[in-house]
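Peer 1: please find the sequence and the predicted model below.
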Amino acid sequence: MNCRTTDRDTRESAREPMTTTYMPGTRIDHYEIIKMLGHGGMNRVYLASDVRTGQKVVLKTPNDDIIGNVALFERYKRESEIGNRIKHSNVQHMLNTEEQRSEQYLVVEYIQGQTLRTKLEEIAPNVMPRGEALRIVIQICDALAYCHEHGVYHRDIKPENIMIDDDGNVKIIDFGIALLEGARRVTWRGLSNTVGTPDYMSPEQIKGERGTASSDIYAVGMILYELLCGHTPFEGENIFAVMNQHVSQDPPSILQCNPDIPPELATVVMHAIRRDPEKRYKTMSEMLHDLENLPAVKPVHYHPDAPKEGRAWVREVRIASIIIIALLIIAIALGFLAQYVHYAAH
């Protein structure tokens, strides 16, 4: 059974871009589609069954418009390279990477569970119990320390990309914008470097620098702050307000929102989320060690650096934000153009 449709079938008259959609029951090689799980800017995600083994898997098929976009398609393929390099129990596994396939798609482990974001929404407005928060973040740190040792930097760590399976185990997902050490650089300067989610994005990423280990450390610190306080340290009316706070000031002490946190744990959190990357943990392994040995951590009184002020600084942040958005719009437009040319040629 091969039931696949494209947006052309329903929107041809509108001349809108087309993307292949697979219906339940469709066979792609030896995988049978069960249902669509979701879709985003780069791919569509399906729950499927491997008919050879009966195992449930996840298929990630690239949107048609990224196939004509060299930069975006390179990111998509790079996720497969990373899957071959990373084999850790707390990272979603890439499956069957050596098999021959009739078209481009990724096969990844199906995780029965929920995202950390869903878990946080379920317990709101309460905060997560400290022991549970530590158990989760220690697993995240352990997985990322392994990734960093193998030259992989996630760069988009956030609750939406952390799965908690039915047994309570952490699984980090979505390495679509990860940095692979030694990989060829294929995207535009400015657009390629500023990736991530503003609430968890390091100041250096927001300023257009290439996110690395320190950026992942910052993001994990932000998550730990949120788990223990119920919110991230920086909040604003819009994305620009949040980005401005990240780059212009150190976060407020976690003890201001939750004074019951032990000083040793507060020291670890604030060490991870300093605005200046030189003042953060140097490696994820160091942060992991402190979380696993909290009684041995020497409490340090938190002294935030003075905020950067002045109209020139605010203007710099606004200009950087506008440039980022403009480049994203250009990338999307080029994707649509590439897709149009692709279909016109066929």
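Peer 2: It's in.

Peer 1: going forward, measure contacts and count neighbours with C-alpha atoms only.
Peer 2: Will do.

Peer 1: how about residue 190: what's its closest non-neighbour residue?
Peer 2: In space, residue 190 comes closest to residue 208 once its chain neighbours are excluded; the distance is 5.4 Å by CA to CA, 6 or more residues apart in numbering.

Peer 1: how about the one you found, secondary structure?
Peer 2: coil (DSSP: H, G, I helix; E, B strand; the rest coil).

Peer 1: that one against residue 188, yeah?
Peer 2: No. Using CA atoms under 8 Å, residue 208 is not in contact with residue 188; the gap is 11.0 Å.

Peer 1: so between the two, which is more surrounded?
Peer 2: Taking neighbours as other CA atoms under 10 Å, residue 208 and residue 188 compare with residue 208 leading, 18 against 11.

Peer 1: residues contacting that one?
Peer 2: Applying CA atoms under 8 Å, 6 or more residues apart in numbering to residue 208 gives the contacts 190-191, 193-194.

Peer 1: state the distance from it to residue 216.
Peer 2: 15 Å (CA to CA, to the nearest Å).

Peer 1: and if you look at residue 190?
Peer 2: 19 Å.

Peer 1: same question for residue 319.
Peer 2: Using CA to CA, residue 319 is found at 25 Å from residue 216.

Peer 1: these two: who's more crowded?
Peer 2: residue 216 (27 against 11).

Peer 1: can you show me the helices along the stretch 101-250 of the chain?
Peer 2: For the stretch 101-250 of the chain, applying DSSP state H, counting those that start in this stretch gives helices covering 116-123, 130-149, 203-206, 213-229, 239-248.

Peer 1: quick one: those as JSON lines, columns for distance to residue 101 too.
Peer 2: JSON lines is the format used below for these (distance: least, CA to CA, whole Å):
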{"stretch": "helix 116-123", "distance to residue 101": "33"}
{"stretch": "helix 130-149", "distance to residue 101": "27"}
{"stretch": "helix 203-206", "distance to residue 101": "36"}
{"stretch": "helix 213-229", "distance to residue 101": "33"}
{"stretch": "helix 239-248", "distance to residue 101": "41"}
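
Peer 1: pasting the second one now:
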Amino acid sequence: MAVLMTVTRQGEDLPLLMKVPRLREGEDPAAIVSFEMEQMIMPRLSGPHVPRFVAQAGFETEPYIVMERIQGAPLSIRLRDLPLPAEEVASIGAAVADALDALHHQHVVHLDVKPANILFRETGEAVLVDFGLAHHELLPDLMAEEFRLPYGTVPYMAPEQALGIRNDPRSDLFSLGALMYQLATADLPFGEPQHLKGVKRRLWRDPVPPRRRRAGIPPWLQEAILRCLEVDPERRHPTAAQLAFDLRHPGQVALTDRAEKMRRDGFLTVLRRRLRQQEPRRRAFATARQIQAAPILAVALDFAETPEILADALRNQVQKMLANRPGARLACVNVLKSALLTIDSTLDDQGRNRHVQRLLELRHWAMPLGLPEGRVTFHVLEAADVADAILDYARANRVDHLVLGARASSFSRRLLGSVAGKVAAEAPCSVTVVRRRQPE
């Protein structure tokens, strides 16, 4: 999703790395959104287990993030040496668990733990990189809000992550368990399914026990790995720190039936599990009182057909609503209409990325509101039907109040119906339609 470059800065002795998102024709819009997430999260991280943040620039110019360049090679280099000895698997697992524990204490779930995203400092600490798919407990989750399909690396993805649950730190423990399984056996526990249906099989189908693949794996290591790979997060280690402790103290690992297991569960067990399948429970981070005090307001903007006077009226309406709701969050939404039968270009007539241009227009519109980062977010949706896209967004993100403008009357709108009319009729929340004042 991005290009990495080694860079230097006068007066800076630290080796530096610059990350620039790909904005060429045909690039996935998720690359832009994930880059926005990383720009929000990285400046808030600290400690030896993450690259030090140095600088960044937004999409108003040439977007980039500059960070410390970790000198060590990624863990993916070791994949050519598999399988690794049990003691080395445990040592690597414990170091990565330490890094996850530090990250979780900073309110972040990584959600893309894999060999390529793990490096090691010369002093031995594991370093996690690439936070474009991460979830920050205290920040808006743009990836979840704008995309219905889960993003992540399929072989290491937790079952609840495949179902769209992104706020459980124990999802990272599942990914680490899949990674340790690979290091110990030279195989992936669930293969590399190409479709979401295949990914969801891990909700009921257990992997081949590691000791069945490689007899030399000790029971305590199999116990730790299979505990990480439990479908129910409640059955995994409660924290990354406890997992690291087990991996560093194998003699104190409490062994269960998992440790001696040599076969996958039988057909009848799997069938019962599938028939009785229960989705992992979503963990709530906010109380009901907090939710009531902090509604989600969304404003839908169409810059192509919204005159400046209506744009100002929309801004004034939103400002009044925010003044009465100091804990409210604002989502600015624009729909990039796509054709049904032809392939749309991702670039405009001047060669600029259309998604980025709409994003900049949303930011420019919201700038006079003076809202701090985290209280306002920007979303460019791509859909053939504008009204349906706005309605889907409102439903998926539990919007409490939707604001949009009524465009000027025309024969086609009278004949086919307006976007505002359809949204007002079908929205699952309160709707305010702002109409431009007609001249006397």
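Peer 2: Good, I have the coordinates. Treat the numbers as computed from the prediction; the structure is a model and nothing was measured.

Peer 1: so which of the helices of the stretch 101-250 of structure 1 is the most packed in?
Peer 2: Across those, averaging neighbours per residue (mean count of other CA atoms under 10 Å) puts helix 213-229 on top, at a mean of 25.

Peer 1: corresponding residues in structure 2 for that one?
Peer 2: Counting by TM-score structural alignment, helix 213-229 of structure 1 lines up with residues 169-185 of structure 2.

Peer 1: and the matching stretch, how far out from the chain's middle?
Peer 2: On the basis of CA atoms, centre = their mean, to the nearest Å, stretch 169-185 of structure 2 is displaced by 18 Å from the centre of the chain it belongs to.

Peer 1: check stretch 227-238 of structure 2 too.
Peer 2: Worked out by CA atoms, centre = their mean, stretch 227-238 of structure 2 lies 21 Å from the chain centre.

Peer 1: which residue range of structure 1 does it align onto?
Peer 2: The aligned range for stretch 227-238 of structure 2 is 271-282, by TM-score structural alignment.

Peer 1: and the end-to-end length of that stretch?
Peer 2: From start residue to end residue, stretch 271-282 of structure 1 stretches across 10 Å - CA to CA.

Peer 1: what residues sit buried inside that stretch?
Peer 2: By 16 or more other CA atoms under 10 Å, the buried positions in stretch 271-282 of structure 1 come out as 271-275, 277, 280-281.

Peer 1: in helices only, show me the residues you listed.
Peer 2: If you go by DSSP state H, the buried residues of stretch 271-282 of structure 1 have 271-272 in helices.

Peer 1: how about a markdown table for the buried residues of stretch 271-282 of structure 1, with distance to residue 65 of structure 1 added?
Peer 2: A markdown table is the format used below for the buried residues of stretch 271-282 of structure 1 (distance: CA to CA, whole Å):
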| residue | distance to residue 65 of structure 1 |
| --- | --- |
| 271 | 42 |
| 272 | 38 |
| 273 | 37 |
| 274 | 39 |
| 275 | 37 |
| 277 | 36 |
| 280 | 39 |
| 281 | 40 |
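
Peer 1: out of the buried residues of stretch 271-282 of structure 1, what pair is the most spread apart?
Peer 2: 275 and 281 (11.9 Å; CA to CA).

Peer 1: could you find the closest non-adjacent residue to residue 138 of structure 1?
Peer 2: residue 288 (6.2 Å).

Peer 1: which of the helices or strands spans the one you found?
Peer 2: helix 284-292 (DSSP states H and E).

Peer 1: helix or strand right after that helix?
Peer 2: For helix 284-292 of structure 1, the following helix or strand on the C-terminal side (DSSP H and E) is helix 311-345.

Peer 1: next, count neighbours for the nearest residue to residue 187 of structure 1 once chain neighbours are set aside.
Peer 2: Counting by CA to CA, 6+ apart, the nearest residue to residue 187 of structure 1 once its immediate chain neighbours are dropped is residue 71, at 5.1 Å. For residue 71 of structure 1, the neighbour count with other CA under 10 Å is 17.

Peer 1: surely residue 71 of structure 1 touches residue 186?
Peer 2: Yes. The pair residue 71 of structure 1 and residue 186 qualifies as a contact (CA under 8 Å) at a distance of 5.5 Å.

Peer 1: which position in structure 2 pairs with residue 81 of structure 1?
Peer 2: Aligned by TM-score structural alignment, residue 81 of structure 1 pairs with residue 40 of structure 2.

Peer 1: let me fix that, I meant to ask about residue 200 of structure 1.
Peer 2: Match for residue 200 of structure 1 (TM-score structural alignment): residue 156.

Peer 1: ok, its match - contacts?
Peer 2: With CA under 8 Å, 6+ apart, residue 156 of structure 2 has these contacts: 112-114, 174-176, 178-179.

Peer 1: swap in residue 235 of structure 1?
Peer 2: With CA under 8 Å, 6+ apart, residue 235 of structure 1 has these contacts: 241-242.

Peer 1: for residue 324 of structure 1, which non-adjacent residue is closest in space?
Peer 2: The nearest residue in space to residue 324 of structure 1 (CA to CA, 6+ apart) is residue 191, at 6.4 Å.

Peer 1: the residue mapped onto the one you found from structure 2 - how many residues pack around it?
Peer 2: Using TM-score structural alignment, the equivalent of residue 191 of structure 1 in structure 2 is residue 147. Neighbour count for residue 147 of structure 2, taken as other CA under 10 Å: 16.

Peer 1: lovely, talk soon.
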